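Novice: Predicted model follows, preceded by the sequence.
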Amino acid sequence: MGRTIIILLIIGLLATGCSKDRPRALAELEIIPVSYSEKDSNVLEVMSQQERKAIKINHHIKNKDIYVECYIPNFVYKEKGGSKKNGEGHLGIFVDGKLIDEIYTAAFILKNFPKGEHSIKVEVFHNDSSSYNLSKTWIESIK
């Protein structure tokens, strides 16, 4: 009888251990329309009709320095100049409405900020300096 209980417990644990892939709530689902074209009878080329651009920024303050990390999916940081290529470019850093620098990396430090509240904006630009119309703005308070 003791072995039967142990075997049933092991089977129960194995059955519930596979519950990692639970279905997501409907509110979390994202639907992106696609179109396709037939190259030949055996191959379909699928293309997204909606290229969604997003920027996620993590930042924190240490003393008078602001540490910033930017995540832009499918984006490559390149020096300014050259032809406009989608998915490549750089960042413009604005403080209190003024462009203070252009950055070619995903992470950077804004050093020695003066005390007070400051508006910080990170905007994404193409190689030819035209805007992706993608930016994030936040307020930092330096004490």
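Specialist: Alright, I've got the coordinates.
Novice: rest of the way, CA atoms for contacts and neighbours
Specialist: Noted.
Novice: what packs against the longest strand belonging to the chain?
Specialist: When the chain is scanned for its longest strand (criterion: DSSP state E), the result is strand 131-142. Taking 3 or more C-alpha pairs under 8 Å, 6 or more residues apart in numbering; DSSP states H and E as the contact definition, the neighbouring helices and strands of strand 131-142 are strand 116-125.
Novice: mind listing what's buried in the strand it packs on?
Specialist: The neighbour-count check on strand 116-125 (16 or more other C-alpha atoms under 10 Å) flags 118, 120-125 as buried.
Novice: Please enumerate residues in contact with that strand?
Specialist: For strand 116-125, contacts defined as C-alpha atoms under 8 Å, 6 or more residues apart in numbering pick out 89-97, 131-143.
Novice: another one to put next to it:
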Amino acid sequence: MKRLFITITLVILLVLQTGCSEHTMAELEMPEPAEIVEKPNLDLRIEISGRNATIYVTTNMKIAKEHVGMERQYGEGHIHMYVDDGEKISVKDNKYMIQNLLPGKHKVKVSLHNNDHTPYDVAKLLDFEIK
């Protein structure tokens, strides 16, 4: 009988002890909300002159040519451009001239990238024609 009394007393003490924490269960299980980071915006404009096309890039991302290839810094980076599915062109200014294009239809893909070349997942495609 004495053993049963001691066992019941220990169980009651254990139950009471678990309720004496400084934090509620909800506080312990809820992770901190992650900071919501917006992607930079991107807009393109083109001017055609003869067989040349100048692409103007408007973005709220800081184009940081001095940090290309360095550590990621949110809000800055550089531009990757692809003309007619060709090789990547790393653009470090808000305008780029494509020269000596052949007459016909062309397309340019422009995407925004962090300093370390990881994408912001922001891209636009621009179709145009050289006459």
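Specialist: Okay, I see it. Bear in mind the structure is a predicted one, so any value in this text is a computation, not a measurement.
Novice: What residues in the second structure pair up with the longest strand of the first structure?
Specialist: Using TM-score structural alignment, the residues of the second structure aligned to strand 131-142 of the first structure are 119-130.
Novice: mean offset of the matching stretch relative to the first structure (after superposition)
Specialist: Compared with the first structure after fitting, stretch 119-130 of the second structure deviates on average by 0.9 Å (mean C-alpha distance after the TM-score superposition for the first structure).
Novice: List the buried residues for that stretch?
Specialist: Residues of stretch 119-130 of the second structure classed as buried: 119-120, 123, 130 (neighbour count, 16+ other C-alpha under 10 Å).
Novice: Which helix or which strand is home to C70 of the first structure?
Specialist: C70 of the first structure belongs to strand 65-71 when elements are defined using DSSP states H and E.
Novice: which of the residues in that strand are buried?
Specialist: In terms of neighbour count (16+ other C-alpha under 10 Å), strand 65-71 of the first structure has its buried residues at 66, 68, 70.
Novice: Put together JSON lines for the residues you listed, with distance to H59 of the first structure on each row.
Specialist: JSON lines is the format used below for the buried residues of strand 65-71 of the first structure (distance: C-alpha to C-alpha, whole Å):
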{"residue": "I66", "distance to H59 of the first structure": "7"}
{"residue": "V68", "distance to H59 of the first structure": "4"}
{"residue": "C70", "distance to H59 of the first structure": "9"}
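Novice: nearest to E51 of the first structure, of these?
Specialist: C70 (18.8 Å; C-alpha to C-alpha).
Novice: Give me the aligned partner of the closest one over in the second structure.
Specialist: Following TM-score structural alignment, the counterpart assigned to C70 of the first structure within the second structure is V57.
Novice: biggest helix in the second structure by residues?
Specialist: Using DSSP state H, we find that the single longest helix of the second structure is helix 2-18.
Novice: Show me what that one packs onto, helices and strands only.
Specialist: Helices and strands touching helix 2-18 of the second structure, as assessed by 3+ C-alpha pairs under 8 Å, 6+ apart, are absent.
Novice: I would like the residues contacting it, please.
Specialist: Around helix 2-18 of the second structure, nothing counts as a contact under C-alpha under 8 Å, 6+ apart.
Novice: What are the buried residues along that helix?
Specialist: Buried positions in helix 2-18 of the second structure, judged by neighbour count with 16+ other C-alpha under 10 Å: none.
Novice: any idea which helix or strand comes after that helix?
Specialist: Later in the chain than helix 2-18 of the second structure, the nearest helix or strand by DSSP H and E is helix 25-29.
Novice: Could you give the residue range in the first structure aligned to that following helix?
Specialist: Helix 25-29 of the second structure corresponds to no residue of the first structure when matched by TM-score structural alignment.
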